[in-house]
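>>> My questions concern the predicted model and sequence given below.
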Amino acid sequence: MDVVLSKSWLRPLLFVPMGLVVLAGVLVEVLKPLYELPSRSGIVPFLSMSYEGNVPTFYTAALLGLTSLLLALAAAATRRAGERFVAHWWGLSAGFAYIAVDEVFEFHEMAGTFVELSGVLYFSWVIPAAVVVLLVGLVYVPFLRHLPLRTRIRFLVAGAIYVGGAVGMELPLGYWTEQKGMHNLGYGLLDAVEESLEMLGINLFVLWLVDHLAEKGVTLRFANPAPEAPAEPAPEAEAADAP
């Protein structure tokens, strides 16, 4: 039996886990000061979106990894169809694979250790990140123009939501951190907004990327393995059974 992963199944598979992760993360941030929950161990560092190496981190990393695989499928489908911009699809796939690894190991934080700034640029890594986003955007202008209008708009919306969270929200978060520090409810809620926007942007991109793949004749399906054919008796055995 083949099961095609339709939109009616894909939406809850994407957005229900996201909703649970976000809800749990916000809940522990609110309960932490109310019930004086420990910050270094227990449920807070396990579920909070302000911490790393926990449930939200690995959920986002897995989502980014899935996106990278889907983009690789898009690259293969584009190449098979003999269309242009195969390298651009592979570039996106590699980029999302890197972001997935960075989500766990936080390589981007190192870019903020070379220059110490203040205010909204307290997290100074946003400067090289913004430059990279701008350069990638310029390189991908022909690629975006080549896409169907609906797909182009969808990808731009998903990208704007993701970048708005990953880079844009670092500005008010940096200002708050400099003024109030990290160990407070305000920081936790701002960081929750940032992480939620990232998750939303990725989930929308995955949903719309699957639509694009379907238009290219690529559908996601799960199939039961074919049953093994019964083994035929060896000739020697058949001869032995003959009268």
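Noted; the coordinates are in hand.
>>> contacts, neighbours, all on C-alpha from now
Will do.
>>> following the biggest helix by length in the chain, which helix or strand shows up next?
Looking across the chain with DSSP state H, the single longest helix is helix 185-215. Following helix 185-215 in sequence order, the next helix or strand is strand 221-223 (DSSP states H and E).
>>> Go through that following strand and flag the buried ones.
When burial is assessed from 16 or more other CA atoms under 10 Å, strand 221-223 yields no buried residues.
>>> what packs against it?
If contacts are counted by 3 or more CA pairs under 8 Å, 6 or more residues apart in numbering; DSSP states H and E, strand 221-223 sits against strand 2-4.
>>> what inclination does the helix or strand following the strand it packs on have with respect to helix 185-215?
Next in sequence after strand 2-4, counting helices and strands by DSSP H and E, comes helix 7-35. Taking axes from the mean of the first three to the mean of the last three CA atoms, to 10 degrees, one finds that helix 7-35 is oriented at 170 degrees with respect to helix 185-215.
>>> What helices and strands are in contact with helix 7-35?
helix 43-47, helix 55-80, helix 185-215.
>>> circling back to that earlier point, which other helices and strands does the longest helix of the chain contact?
Judged by 3+ CA pairs under 8 Å, 6+ apart, the packing partners of helix 185-215 are helix 7-35, helix 55-80, helix 149-163, helix 170-180.
>>> one more structure, for comparison:
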Amino acid sequence: MSDDNEEKSPWEFVVSPVKITRFLGWVVFALILAHILVQAYHFHINELPWLLREIFDPDEEPSFATWFSTLILFVSSVLLFLIASNKEKWNYKKHWYGLGAGFAFMSLDEVAGMHETFNTFTDFAWTIPAAVGVVVLIAVYFKFLVALPQPMKSQFIIAGLIFLSGAL
């Protein structure tokens, strides 16, 4: 942060978590509403082409919902890398970089559908190795999580639980 007398950098800006959350909530609401309206029109008024139904279906990979999810994961990755690069004297800088890399990988997986491809090569579900990975991540990131200030610690835990419940 700069003093009032200092000139602010053009790269310095304030982010409102409440406004971002509200905006993202409205986007999710719009995606769900569009899906419901397309399905209602298709089944009750006039049959629509599969492509039109597919791009509004959140359960399909080539859809607006997948694009939105990929974008959110990628932006999260960029922000995590920025946080890591700004943590000069913090002991957990590598953890922030690790989170950035993890979110970049999840963004790539979301758009490339790597977990679907993995399922075609194996007889077991991808959730088994993913569950092992989650246990390893918890072990590696436990001290990092404990060191986070409140309310960030609680927010990380809640976000992680919501994300994992959605992945199942």
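Perfect, thanks for sending it. Since we're looking at a predicted model, the values are computed, not measured.
>>> Next, format the helices and strands packed on helix 7-35 of the first structure as a markdown table and append mean neighbour count and distance to residue 164 of the first structure.
Below are these laid out as a markdown table (neighbours: other CA atoms under 10 Å; distance: least, CA to CA, whole Å):
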| stretch | mean neighbour count | distance to residue 164 of the first structure |
| --- | --- | --- |
| helix 43-47 | 20 | 23 |
| helix 55-80 | 20 | 16 |
| helix 185-215 | 20 | 7 |
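>>> Quick one: closest of these to residue 17 of the first structure.
helix 55-80 (8.6 Å; CA to CA).
>>> Identify the residue nearest the spatially most central residue of the second structure in space, chain neighbours excluded?
With distances taken as CA atoms, centre = their mean, residue 73 lies nearest the centre of the second structure, 3.6 Å away. Nearest non-adjacent residue to residue 73 of the second structure, counting by CA to CA, 6 or more residues apart in numbering: residue 107, 5.1 Å away.
>>> how close does the aligned residue in the first structure for the one you found get to residue 215 of the first structure?
Aligned counterpart of residue 107 of the second structure in the first structure: residue 100 (TM-score structural alignment). For residue 100 of the first structure, the distance to residue 215 of the first structure equals 27 Å [CA to CA, to the nearest Å].
>>> now residue 109 of the first structure
Residue 109 of the first structure is 38 Å from residue 215 of the first structure, by CA to CA.
>>> Which residue numbers in the second structure does stretch 56-63 of the first structure align to?
The alignment places stretch 56-63 of the first structure over residues 65-72 of the second structure (TM-score structural alignment).
>>> Have a look at how far, on average, that stretch is from the first structure.
In the superposition against the first structure, stretch 65-72 of the second structure averages 0.8 Å from its aligned positions (mean CA distance after the TM-score superposition for the first structure).
>>> So for residue 221 of the first structure, which of the helices and strands packed on helix 185-215 of the first structure sits nearest?
Residue 221 of the first structure sits nearest to helix 7-35 of all these, at 11.3 Å, using CA to CA.
>>> for that closest one, which positions count as buried?
Applying 16+ other CA under 10 Å to helix 7-35 of the first structure flags 14-15, 18, 21-22, 24-26, 28-29, 32 as buried.
>>> which among those residues gets closest to residue 56 of the first structure?
The closest of these, once distances to residue 56 of the first structure are taken by CA to CA, is residue 21, at 6.2 Å.
>>> and the closest one, what is it in contact with?
Neighbouring residues of residue 21 of the first structure by CA atoms under 8 Å, 6 or more residues apart in numbering: 47, 55-56.
>>> try 7 Å this time
Residue 21 of the first structure is in contact with residue 56, counting by CA atoms under 7 Å, 6 or more residues apart in numbering.
>>> which position in the second structure aligns with it?
So, by TM-score structural alignment, residue 21 of the first structure is matched to residue 31.
>>> Any figure for the gap between that match and residue 90 of the second structure?
39 Å.
>>> got it, and residue 141 of the second structure?
The gap separating residue 141 of the second structure from residue 90 of the second structure is 15 Å, by CA to CA.
>>> So for these two, which residue has more residues nearby?
residue 141 (17 against 9; other CA atoms under 10 Å).
>>> That one and residue 160 of the second structure: what is the separation?
12 Å.
>>> next one: residue 68 of the second structure
Using CA to CA, residue 68 of the second structure is found at 19 Å from residue 160 of the second structure.
>>> Same check on residue 107 of the second structure?
To residue 160 of the second structure, residue 107 of the second structure is 16 Å away according to CA to CA.
>>> Comparing these two, which residue is more hemmed in?
residue 107 (23 against 12).
>>> okay, now residue 57 of the second structure: neighbour count?
Using other CA under 10 Å, residue 57 of the second structure has 22 neighbouring residues.
>>> if I pick residue 101 of the first structure, what's in contact with it?
Residue 101 of the first structure makes contacts with residue 61, as judged by CA under 7 Å, 6+ apart.
>>> how close does it get to residue 1 of the first structure?
Counting by CA to CA, the gap from residue 101 of the first structure to residue 1 of the first structure is 35 Å.
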